[in-house]
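Undergrad: Give me the fold of what follows.
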Amino acid sequence: MSKIENDNLNETRKRLVNEITFLSYDKFNYRNDINTWSIAQVCHHLVLVEKASAHAIAFGLNRINGNKKERKELQFVLDRTKKLEAPEIVYPDVVPFEVQQIIDLLNYSRVKLMAVLSTVEDTEILTEKSAKHPRYGELPLNQWIELLYLHEQRHIEQIKEIKILINGN
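TA: Prediction:
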């Protein structure tokens, strides 16, 4: 993993934790309606995505894969005007969460991701090997990392929108 990817992962995670750290239990678990996620659910979704991504990267590293996959443009993930439906496997629980509980889960999922990435001796392998993403098809493994922090940035903006909504009530 490049220093830029690592810095982006760390910086984005710090921003996320800063957004949620001082929320009350009620605000953290507030849902505008049954069809929207609470901030807690958004964060739980991010935990599930990171765990699934770590698993996919580990799978991709162990895969015998002779075809180098082309990089895909991923910046569109940041466009919040386009609604993206999450795959069912990364749907959050509907039960309420404590803020510290989610922070602990976020830390745990990051430790698992970094454990997988620490097995990589030559980071060039992350550009040469790939794994199938449920939405975007075959992605080079380094793009799975890029997608993680872009996806998290997308949801930080969603959390900010939810906070505005909550504070307006």
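
Undergrad: Please make it C-alpha for all contacts and neighbour counts, starting now.
TA: OK.

Undergrad: how about the helices of this protein, start to end?
TA: 3-20, 25-28, 39-62, 99-117, 125-128, 141-168 (DSSP state H).

Undergrad: what about these, which gets the closest to Lys72?
TA: Nearest to Lys72 among the helices of the chain is helix 141-168 (7.9 Å), distances taken as CA to CA.

Undergrad: which helices and strands does the closest one pack with?
TA: Judged by 3 or more CA pairs under 8 Å, 6 or more residues apart in numbering; DSSP states H and E, the packing partners of helix 141-168 are helix 3-20, helix 39-62, helix 125-128.

Undergrad: Take the ones you listed and write them to JSON lines, including mean neighbour count and distance to Glu98.
TA: As requested, the helices and strands packed on helix 141-168 are exported to JSON lines (neighbours: other CA atoms under 10 Å; distance: least, CA to CA, whole Å):
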{"stretch": "helix 3-20", "mean neighbour count": "15", "distance to Glu98": "10"}
{"stretch": "helix 39-62", "mean neighbour count": "22", "distance to Glu98": "8"}
{"stretch": "helix 125-128", "mean neighbour count": "18", "distance to Glu98": "35"}
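
Undergrad: Let me have the helices of the chain in a markdown table, extended by distance to Lys72.
TA: Below are the helices of the chain laid out as a markdown table (distance: least, CA to CA, whole Å):
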| stretch | distance to Lys72 |
| --- | --- |
| helix 3-20 | 16 |
| helix 25-28 | 34 |
| helix 39-62 | 16 |
| helix 99-117 | 21 |
| helix 125-128 | 12 |
| helix 141-168 | 8 |
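
Undergrad: Let's compare: structure for the following, please.
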Amino acid sequence: MSKLGNDTLTETRNHLINEITLLSDAQFNWQPDRESWSIAQVCHHLVLVEEATIKAITWGLKAGEPTQTERINVELLILDRTKKLIAPKIVEPDVKSFEMQQIFTLLNDSRKKLMTLLSSVDDKSILAKKSVKHPSLGELPLDQWIEQIYLHEKRHIEQIKEIKGLL
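TA: The predicted model follows:
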């Protein structure tokens, strides 16, 4: 993975943390309505997506021969918030309340696991040569799985800003 990719992951995560840091636990767990997620749930969803991505990349790296896949414009697909994406059950957040520190710990732990995995890949070019099916985006090269993490966070940072506007 390129240094630029690492920088973008860090920059986006810092932006997320800055958006939520000054919230009270009540604000953090407030839901606009019964069908909407709280900011805490959005953050928990981001943790679950990152953990699922780690599993997908790990699985893809262990797969046999490279499976060259056509690259898609994940940025266009993920950042277009006019199209609602339904989260697969595996990445749906808990309905319980969260403490801010608990979410910070989960976010930090999942990012450490991701960075440990990526640092263990000696030949980073393999990330563009192997792919795994993404539940929303279809067959996706492993390096685009990494890209979708920070794009997905950017998408949800905008959602968090909207929820904060309703507080």
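
Undergrad: Now the TM-score, please.
TA: Once superposed, the chains reach a TM-score of 0.97 (TM-score structural alignment, normalised by the length of structure 2), with 166 aligned residues with a CA RMSD of 0.8 Å.

Undergrad: about what we covered before: among the helices of structure 1, which is nearest Pro134 of structure 1?
TA: That would be helix 39-62 among those, by CA to CA, at 10.4 Å.

Undergrad: average gap between that closest one and structure 2?
TA: If you overlay the two and look at helix 39-62 of structure 1, the average distance to its match in structure 2 is 0.3 Å (mean CA distance after the TM-score superposition for structure 1).

Undergrad: what about Lys83 of structure 2, neighbour count?
TA: Residues near Lys83 of structure 2, counting by other CA atoms under 10 Å, number 9.

Undergrad: cool, and the one 3 residues further on?
TA: Other residues within reach of Ile86 of structure 2, judged by other CA under 10 Å, total 9.

Undergrad: ok, the nearest residue to Trp30 of structure 2 once chain neighbours are set aside - contacts?
TA: Nearest residue to Trp30 of structure 2, sequence neighbours excluded (CA to CA, 6 or more residues apart in numbering): Ser38, at 5.3 Å. Contacts for Ser38 of structure 2 (CA atoms under 8 Å, 6 or more residues apart in numbering) come out as Phe28, Asn29, Trp30, Gln31, Pro32, Ile163.

Undergrad: From these, keep the buried residues only.
TA: Buried by 16 or more other CA atoms under 10 Å: Phe28, Asn29, Trp30, Gln31, Ile163, out of those.

Undergrad: Is it correct that the third one is in contact with Ile39?
TA: Going back to what we said before, that points to Trp30 of structure 2. Yes. The criterion here is CA atoms under 8 Å, and Trp30 of structure 2 meets it with Ile39 at 7.2 Å.

Undergrad: picking up where we left off before, could you dump the helices and strands packed on helix 141-168 of structure 1 into a markdown table with distance to Gly168 of structure 1 added?
TA: Shown next, in a markdown table, are those (distance: least, CA to CA, whole Å):
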| stretch | distance to Gly168 of structure 1 |
| --- | --- |
| helix 3-20 | 17 |
| helix 39-62 | 15 |
| helix 125-128 | 45 |
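
Undergrad: hmm, who's touching stretch 50-69 of structure 1?
TA: Defining contact as CA under 8 Å, 6+ apart, one finds that stretch 50-69 of structure 1 is touched by 90, 109-110, 112-113, 116, 125-132, 138-141, 144-145, 148.

Undergrad: Mind checking the helices and strands packed on helix 141-168 of structure 1 for the one nearest to Gln100 of structure 1?
TA: helix 3-20 (9.4 Å).

Undergrad: Off-centre distance for the closest one?
TA: Distance of helix 3-20 of structure 1 from the chain centroid (CA atoms, centre = their mean, to the nearest Å) equals 11 Å.

Undergrad: do stretch 107-114 of structure 1 as well
TA: Stretch 107-114 of structure 1 sits 11 Å away from the centroid of its parent chain (CA atoms, centre = their mean).

Undergrad: swap in stretch 73-93 of structure 2?
TA: 10 Å.

Undergrad: Give me the buried stretch members for it, please.
TA: Val74, Glu75, Leu77, Ile78, Leu79, Val91, Glu92, Pro93.

Undergrad: about what we covered before: nearest to Gln101 of structure 1 among the helices and strands packed on helix 141-168 of structure 1 would be which one?
TA: Counting by CA to CA, Gln101 of structure 1 lies closest to helix 39-62 out of these; the figure is 9.7 Å.
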